[in-house]
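J.: For reference, the sequence and a predicted model appear below.
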Amino acid sequence: MKIAVIPARGGSKRIPGKNIKPFCGKPLIAYSIEVARQTGLFDRVLVSTDSEAVAEIARQYGAEVPFVRPTELADDHTGTSPVVRHAIRYCQEQGQAIELTCCLYATAPLLQPFSLLEGLQKLEQYPDKAFAFSVSSFAFPIQRALREIPRGGVEPIYPEHIGKRSQDLEEAYHDAGQFYWGRTEAWLSAKPMFAEHSMPVVLPRYLVQDIDTPEDWQRAELLYKAFIKEKNL
């Protein structure tokens, strides 16, 4: 059995009501729910929330909200993995055998079905791997990063690389913050995500935007509108 778990707390300080705030005409969480259902990969699509407002909208878009997330898993400091473990154990207590779980973030309107499928295929192809998750490349070589210094001005973080050509530096990737496929035993044993037992699913930068600030939100809407326009040409 394969399940999707979408963590979606009710609180958000920088963007109030972020998970259900209208994004290009629909609540933000609706995009993740719809993509999960569209793929046909999941036996259940669950939303884990502490908010009845989130739960109501999640159900409207076809997700299950079979439990209220416990208070101890609904504060600002709770990570994603404990929330996913709670959902897996809930299903197991119902007598369901969970083989694979995919955590989808509620803040991923640019998520595409083919990316989820690629993640699943990687785990099926490499049975020794525990996770497969979305990454994207940095737009600029991180080895040539700068930082401000207290007395004013800037300095290179890696002085040994600052004069090198971009093509001579190793490409670097970051967590794209969209989805995390994992085997049940890996989730329940709290294996680290960013390790050699995880497979990257590389996404193009135009399909990746973290949404933590109003500026992030505006950029994500612009990317979404541009991508949808391109698809419909």
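T.: Arrived safely. On a predicted model such as this, the values are computed, not experimentally measured, just so you know. Numbers count the residues shown, from 1 in each chain.
J.: going forward, measure contacts between C-alpha atoms and count neighbours the same way
T.: Noted.
J.: Okay, the most centrally placed residue in the chain and Ala186: tell me how far apart.
T.: Closest residue to the average C-alpha location of the chain: Gln178 at 2.4 Å, with C-alpha atoms, centre = their mean. Here the distance between Gln178 and Ala186 works out to 19 Å (C-alpha to C-alpha, to the nearest Å).
J.: that's a strand at the residue nearest to the centre of the chain, yeah?
T.: Yes - counting by DSSP: H, G, I helix; E, B strand; the rest coil, Gln178 is found in a strand.
J.: how much space between it and Leu222?
T.: With distances defined as C-alpha to C-alpha, the gap from Gln178 to Leu222 amounts to 18 Å.
J.: Pull the distance from the lengthiest helix in the chain to the chain's centre.
T.: Counting residues, the longest helix found in the chain (DSSP state H) is helix 214-231. Relative to the chain's own centre, helix 214-231 is displaced by 17 Å; criterion: C-alpha atoms, centre = their mean, to the nearest Å.
J.: dropping in the other structure now:
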Amino acid sequence: MRILYIIPARAGSKGLPGKNTKILGDKPLISHTIEFVLKNIKENDELCISTDDDIIFSIAKDLGVEIPFKRPAELATDTATTYDVIIHALKFYEERGQFFDCVMLLQVTSPLRAKTDLDNVILSYDNDTDMVVTVKESKENPYFTLFEEDKNGLLVKSKISNFQRRQDCPNVFAFNGSMYLMNVLSLKKGSMNEFKRIKKVIMPNERSVDVDTMADWILLEYYFSNFNTN
């Protein structure tokens, strides 16, 4: 199985400006994900950093990674989708005669991943799977604590149920943003939102921080200071 590892990292960010290059520990945030891939990538695999940020080009170069292209401006806007970024990268390599079985998407903003998490994702994959994704168990539950607003402006449960205790509700899971291993053939048929055959790998909450706000960053720093990848 040949994997294209993609790290998407555009320059703009409204929630926490400059978060991809913000210093975590003693290095830029993106360096943690790049180094994770470099430690675990197989000889036949490929690492692709998709970015329009000159600072990230410099960071990658210092780590010995050559970024093969600069992300086009139309794929670096607030409206551009991750799916578009993935397809652009696949086409770039295929036009140069390089083909992959899977894409492994790693978000810069979810850096607290361990080798065991990666191993579990890869072991869970087979050719009949659209995607294996890392998740966390969700505290919020659509049967109990999640509500939607109806046409009258009143709150109704997202999933109608008669559960009296949250503990009795079915377990629900949330993507934690860490790793998405996707079948290339499935990607060419449609976006991740259309996938039907999805498997999960559960990661603990302390490795499931996805940074979008300063509050997320403070939590990330706390877990990072206590994080052990073994």
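T.: That came in fine, so what should we check first? Because the structure is predicted, anything quoted here is derived from the model rather than measured.
J.: Is the residue nearest to the centre of structure 1 in contact with Leu104, as I believe?
T.: Yes - with contact taken as C-alpha atoms under 8 Å, Gln178 of structure 1 and Leu104 are classed as touching, separated by 5.9 Å.
J.: So which residues of structure 1 form strands?
T.: Counting by DSSP state E, the segments of structure 1 that form strands are 2-7, 22-23, 26-27, 44-48, 100-104, 131-137, 146-148, 154-156, 173-183, 198-202.
J.: Quick check: buried residues in the longest one?
T.: Read that as strand 173-183 of structure 1. Neighbour counts using 16 or more other C-alpha atoms under 10 Å place Tyr173, Asp175, Ala176, Gly177, Gln178, Phe179, Tyr180, Trp181, Gly182, Arg183 of strand 173-183 of structure 1 among the buried residues.
J.: Give me the nearest residue to the second one, chain neighbours excluded.
T.: Counting by C-alpha to C-alpha, 6 or more residues apart in numbering, Asp175 of structure 1 lies nearest to Val135, which is 4.6 Å off, once chain neighbours are set aside.
J.: what's the one you found in contact with, if anything?
T.: Listed by C-alpha atoms under 8 Å, 6 or more residues apart in numbering, the contact partners of Val135 of structure 1 are Tyr173, His174, Asp175, Ala176, Gly177, Pro200, Val201, Val202, Leu203.
J.: Which of these sits closest to Val47 of structure 1?
T.: Using C-alpha to C-alpha, the shortest approach to Val47 of structure 1 within the contacts of Val135 of structure 1 belongs to Gly177, at 16.7 Å.
J.: and the gap between that closest one and Val202 of structure 1?
T.: Look at Gly177 of structure 1 and Val202 of structure 1: by C-alpha to C-alpha, they are 12 Å apart.
J.: hey, what's in contact with both of those two?
T.: Common neighbours of Gly177 of structure 1 and Val202 (criterion: C-alpha under 8 Å, 6+ apart): Ser134, Val135.
J.: Contacts only, for the counterpart of Ser51 of structure 1 in structure 2.
T.: Under the alignment (TM-score structural alignment), Ser51 of structure 1 maps onto Asp53 of structure 2. Under the criterion of C-alpha under 8 Å, 6+ apart, the contact list for Asp53 of structure 2 reads Ala9, Arg10, Ala11.
J.: at 6 Å what do you get?
T.: Residues near Asp53 of structure 2 by C-alpha atoms under 6 Å, 6 or more residues apart in numbering: Ala11.
J.: can you map out the helices along structure 2?
T.: Under the criterion DSSP H, structure 2 carries helices at the ranges 29-40, 54-62, 82-94, 115-124, 184-189, 214-225.
J.: among these, which is the most enclosed?
T.: Per residue and on average, the most neighbours among these fall to helix 29-40, with a mean of 18 (mean count of other C-alpha atoms under 10 Å).
J.: Under the alignment, what does Gly79 of structure 1 map to in structure 2?
T.: Structural correspondence for Gly79 of structure 1 with respect to structure 2 (TM-score structural alignment): Thr81.
J.: separation between its match and Val135 of structure 2?
T.: In this structure, Thr81 of structure 2 and Val135 of structure 2 are separated by 20 Å, where distance is defined by C-alpha to C-alpha.
J.: so what's Leu188 of structure 1 closest to, chain neighbours aside?
T.: That would be Arg85: by C-alpha to C-alpha, 6+ apart, it lies 5.8 Å from Leu188 of structure 1.
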